[in-house]
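In: okay, sequence plus prediction incoming.
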Amino acid sequence: MSWALLAAVGGGWLMSLAYPDPGWWPLLVPGLGLVLWALRGRGVGGGLLVGAVSGFAYYGFLIEWLTVYLGLVPWLALTLAQVFFTALGGALIAQAWRWVPRAWPGPAGRLVLTPVVVAGAWMTREAVSSVFPFGGFAWGRLAHSQAEGPLAPLVAWTGFSALSFLIAALVAVTVAAIGATDLARLHRASVPVGLAAALLVWPAFPIATTGTMTVAAVQGNSNSGLFADYQRGEILQDHYDATQPLFGRDDIDLLVWPENASDLDPLRDDYASQVMDIVSREVGAPLAVGTITASGDETFNSQLLWRAGEGAVDQYDKIRPVPFAEYLPMRDFFTPLAPDLFALVPRDYSFGQRDTVFDIDGVIAGIAICWDIVSDDLFFQTIDDDAEILISPTNNADFGVSDQSVQQLAIARLRAIEAGRTLVNASTVGASAIVAPDGSTITDLPLFTAGTMVADVPLSDTVTPAHYFGRFLEWLVIIFTVTTIGAARVLGRGTAKGKR
């Protein structure tokens, strides 16, 4: 167990390095390999312990950016919340390692079925923690590490969950092969080598274009964090100033400003609405602008589509505000536990009910505000609403000079590949980039630098397999995994009794 715990810590740390920054994606393989090796031969208690230790090392390093403005307590709370799930996942994986090869002791059971079930257990943990509780925390899935890696094109075929499953299967089969010392070396090596070769040579899904449009996006480099000390209208001014180099152009079809780019709501503030009119008129295009809107007693994190002389012609209200950041779930329960901490969430944003797309003169643009980028079902809904291009306005100012914004851009890059759509990631401070449907960067901006991006980008209405299957593959793997482990326990115990 001592060696297993050391492997769990080292494996979790190596895995965290696979994500930006530094984004050394090959380290995911040895890191995950160490964690899975540490879980071999463990019972439920040992699996819980190894899973918890590896999860703390993994998430503790991965989301260190949470400490920039919020300090250690929120970082520790979120890390421990994920440790709860990694511990349960560790116990499930340990059960797979223990019982499946007992029930099916032949080479196929040990080198194929067992690693598949182990990978399914890992994916099951990811799938549950990505949606539960309060919408889950879908950050740090195995798939997210591959934005710059050779497996990224697979996400258009598989979606995020199934790509995580394939990565885990490749590592698990390698661990199983190394441990099967009683089998011939060539026999053991054939399975992991064959799977790796298949994944690496699998072709990218072909994307058909339906046309192009010219998109411009602005990064205002504004002081727009939660605890920022700024003057009223200052954030709006920053984005107006950054946009001025685009004035007078007549080739732009859509201008995108980030989330919270206007600290004044143009639906309620005449000055802000006049600025929106000026920007839209001078650029010669509708403006998608992020702001905070209100309707009665409800407050929304919104993106408005603004046209000069017409005002807001469409609006998207964030459907899923971030718990413990944009709203406090069960406020009466949590507030007495840490009044000073939860006072940092003074208001509760309401859950939006509008659709997720804007019609830009016949071109359908899907909108995903900031944390929406990690929600599978929201992106499936956007494609269901016929989006031909994806717009992801975000405000990363709360995380300062940290890895959060580049990790988020990596997820956005994979979303572009998954959907087969151009994606415009526009941030207040960066990382801002326009990403092609194959995940390559069309244009980008340096962090913490005011500037603009302009590009003629492809449009598409292709339905990728990832979208066609939706969550079907995820549910299929979960049901197969749980059923197989349950059957293995029954068969494995029967085999052990028979031998006695």
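Out: Ah, there it is.
In: only C-alpha atoms for contact and neighbour calcs from this point on.
Out: Noted.
In: confirm that Leu305 sits in a strand.
Out: Yes. Assigned with DSSP: H, G, I helix; E, B strand; the rest coil, Leu305 falls within a strand.
In: what's the neighbour count on it?
Out: Leu305 has 23 neighbouring residues, counting by other CA atoms under 10 Å.
In: and it, what does it touch?
Out: 286-289, 312-315, 358 (CA atoms under 8 Å, 6 or more residues apart in numbering).
In: can you redo the residues you listed as CSV with distance to Glu418?
Out: Shown next, in CSV, are the contacts of Leu305 (distance: CA to CA, whole Å):
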residue, distance to Glu418
Pro286, 27
Leu287, 26
Ala288, 24
Val289, 25
Ala312, 31
Val313, 29
Asp314, 26
Gln315, 25
Phe358, 20
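In: just give me the closest of these to Ile478.
Out: Phe358 (35.1 Å; CA to CA).
In: quick check: buried residues in stretch 373-381?
Out: Neighbour-count burial for stretch 373-381 flags 373-376, 378-381 (criterion: 16 or more other CA atoms under 10 Å).
In: same question but for stretch 350-363, I mixed them up
Out: Here stretch 350-363 shows 350-352, 355-358, 360, 363 as buried, counting by 16+ other CA under 10 Å.
In: ok, second structure coming up, stack it against the first:
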Amino acid sequence: MLLRCLLALAGGLVLAGAFEPVGHAWLMPPAIAALVFSVRGLAPRRAWLPSLLFGITFIYAVMVWMRAVGTDAWLAMCALEAAFFVPLGLGLTWSLRLRAWPVWAALWWVGIETWRSGFPFSGMPFGRLVYATADTPWADALPWIGMTGVSFLVALTGTTLAWLLLQVRTPTRTTYAAVGGLAVVTLAPALLSFPVTQTGTATVAAVQGDVPGTGLDVPAVHREVTANHVRLTRELAQAVDAGERPRPDFVLWPENSTAVDPFLDPGVHEGIIAATDAIDVPVIIGGMSNDPLDEGQVLNQGIVYQPGLGSGDRYTKRHPVPYGEYIPFRGSLIPSTYGKLRMVPRDMVRGTGLEPLRVGDLRVADAICFDVAYDEGISGQVARGAELVAVQTSNAMFSRTDQLAQQFEISRLRAQETGRWVVVAAINGISGVVRPDGTVVASVPARGQQVLVEEVGLSTTITPAVRLGVWPARLTLAFLVCHSAFVLVTYRRRRRGGRLVEQTDGAR
């Protein structure tokens, strides 16, 4: 058992190496194979331990950036996320008893991944296998089968590798057929790329204004942050008037480019209006608006400002961060005045809309910060006619960590999934413009202060992944429920059958 536990611990660390900052995606299959070998042959009542150890090393390593919030937050959150590997261990042992077990084991991985990515309090999707696939053949399958499908493909590669290692001494025709089939499924999308029809172009400006001082605390210097974005936008307007830069069709500011309600703060409101009128095109700002229905709540919004008209369409962040942007069960479980929770005096309300923003003549899908890691928001807006994707983010707290790189990789993968250009505006890094094939046209590093002006393509083509939406994820959850129910029913029948035999033998 000790060797199994050591193998699991090592496998979790190896899997973390597939993600930024190491970023070696080829480590994923051997890491998953290590997990399979660590639980193979164990009874379910014992398999949970190596699986949990695998999850502990993986989760704590891949999300070490959460220490920027606080060591206590990192320990608590990662403990919760690692706990999901306990049912994964059970599911793997059940799967290994079936024919074609690599398929069922891969489904268990993706099902648990989906579960922890949505529960509790919207879950934590960072660490999904698909999020380490940028610049790999796996990513070429994104427009066809979506995020959940690609995670399954990666997991299947790992479980199949474990199966091959068991077959290496006595390979059969089935062995060769399985390897060939997996290779075809993995490499075919690179040869049969999904055709995306470009319907036009637009010029977009993304403003990264930076955060003065340490760069970590936006609320403490929020007026300076807003002033930076106002100044850079007005400087862009001057360069446009001088013929030095092309006039954009709209300007994108990041999340928290104003950390107060722009409709109630006269100084902030005047700055935004001045910048919008100067550039004479719509500006999508990132603002914190008071909830009109409850003064004790706040909305994190992307707000379209039209020159000469003021505010227009709004997008409200769909996935506020628990204990960072709102406190679940405020006052009933943990006092809201405890420790850093004092920094969250009001709860952020969850957005529900999926209509793209109308920005002049364009329709733009918006995502705010962690929204980009969830499947339904961007795909839902693209399915409703969005021609390109905008990501507004404020990663200031994580500006000295690798969270920036991990999140930017997710934005790149969203471009491939949706067949859309993606424009990222970060408050102090990483901003960038991404083609539908995932390549980066231009970017601004962390703590840079710059305006990107790039021509992007527009499209209304709907990829199969967007049409599938969240159904692949739902099906994996349904698989977990059905397989668990099947195992439990079978187990009860066997116990009843055993008791019946004992009673019959006793009667004789």
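Out: That came in fine, so what should we check first? Because the structure is predicted, anything quoted here is derived from the model rather than measured.
In: superposed, what's their TM-score?
Out: Overlay of the two chains. TM-score (TM-score structural alignment, normalised by the length of structure 1): 0.90; 483 aligned residues with a CA RMSD of 2.4 Å.
In: which residue numbers in structure 1 go with whatever helix or strand Thr201 of structure 2 lives in?
Out: Using DSSP states H and E, Thr201 of structure 2 sits within strand 198-208. Aligning strand 198-208 of structure 2 against structure 1 (TM-score structural alignment) gives residues 209-219.
In: ok, average deviation of that stretch from structure 2?
Out: Comparison of stretch 209-219 of structure 1 with structure 2 after fitting gives an average deviation of 0.7 Å (mean CA distance after the TM-score superposition for structure 1).
In: show me which pair in the buried residues of stretch 373-381 of structure 1 is furthest apart.
Out: Using CA to CA, the pair of the buried residues of stretch 373-381 of structure 1 lying farthest apart is Val374 and Gln381, separated by 13.1 Å.
In: which parts of the stretch 1-150 of structure 1 are helices?
Out: With DSSP state H, counting those that start in this stretch as the criterion, the stretch 1-150 of structure 1 has helices at 2-17, 28-39, 44-62, 67-70, 72-103, 107-108, 114-129.
In: of these, which is nearest Met276 of structure 1?
Out: Using CA to CA, the nearest of the helices of the stretch 1-150 of structure 1 to Met276 of structure 1 is helix 67-70, at 30.9 Å.
In: ok, back up a step: report the buried residues of the match of strand 198-208 of structure 2.
Out: Buried-residue list, stretch 209-219 of structure 1, by 16+ other CA under 10 Å: 209, 212-213, 215-219.
In: just give me how far that stretch sits from the chain centre.
Out: Centroid separation between stretch 209-219 of structure 1 and its chain, computed with CA atoms, centre = their mean, to the nearest Å, is 23 Å.
In: would you convert the buried residues of stretch 350-363 of structure 1 into TSV that also reports secondary structure?
Out: Output for these, formatted as TSV (three-state DSSP):
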residue	secondary structure
Ser350	coil
Phe351	coil
Gly352	coil
Asp355	coil
Thr356	coil
Val357	strand
Phe358	strand
Ile360	strand
Val363	strand
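In: pick the one among these closest to Asp250 of structure 1.
Out: Lowest distance from Asp250 of structure 1 to these (CA to CA) belongs to Ile360, with 15.6 Å.
In: wait, the closest one sits on Ile252?
Out: No. With contact defined as CA atoms under 8 Å, Ile360 of structure 1 does not reach Ile252; the gap is 11.6 Å.
In: what helices and strands are in contact with the helix or strand encompassing Ala496 of structure 1?
Out: Secondary structure from DSSP H and E places Ala496 of structure 1 in helix 472-499. With contacts taken as 3 or more CA pairs under 8 Å, 6 or more residues apart in numbering; DSSP states H and E, helix 472-499 of structure 1 sits against helix 72-103, helix 114-129, helix 155-179.
In: most tightly packed of those?
Out: Stretch with highest mean neighbour count among these: helix 114-129 (a mean of 26; mean count of other CA atoms under 10 Å).
In: can you tell me how far the closest residue in space to Arg40 of structure 2 that isn't next to it in sequence sits from Gly438 of structure 2?
Out: Nearest residue to Arg40 of structure 2, sequence neighbours excluded (CA to CA, 6 or more residues apart in numbering): Thr93, at 6.6 Å. If you measure Thr93 of structure 2 against Gly438 of structure 2 using CA to CA, to the nearest Å, the figure is 37 Å.
In: now Trp104 of structure 2
Out: In terms of CA to CA, Trp104 of structure 2 sits 30 Å off from Gly438 of structure 2.
In: what's the neighbour count on Gly118 of structure 2?
Out: If we define neighbours as other CA under 10 Å, then Gly118 of structure 2 has 13 of them.
In: same question, Phe334 of structure 1
Out: Neighbourhood size, Phe334 of structure 1 [other CA under 10 Å]: 14.
In: in three-state terms, label it for me.
Out: From three-state DSSP, the assignment for Phe334 of structure 1 is helix.
In: check contacts around it.
Out: Applying CA under 8 Å, 6+ apart to Phe334 of structure 1 gives the contacts Phe342.
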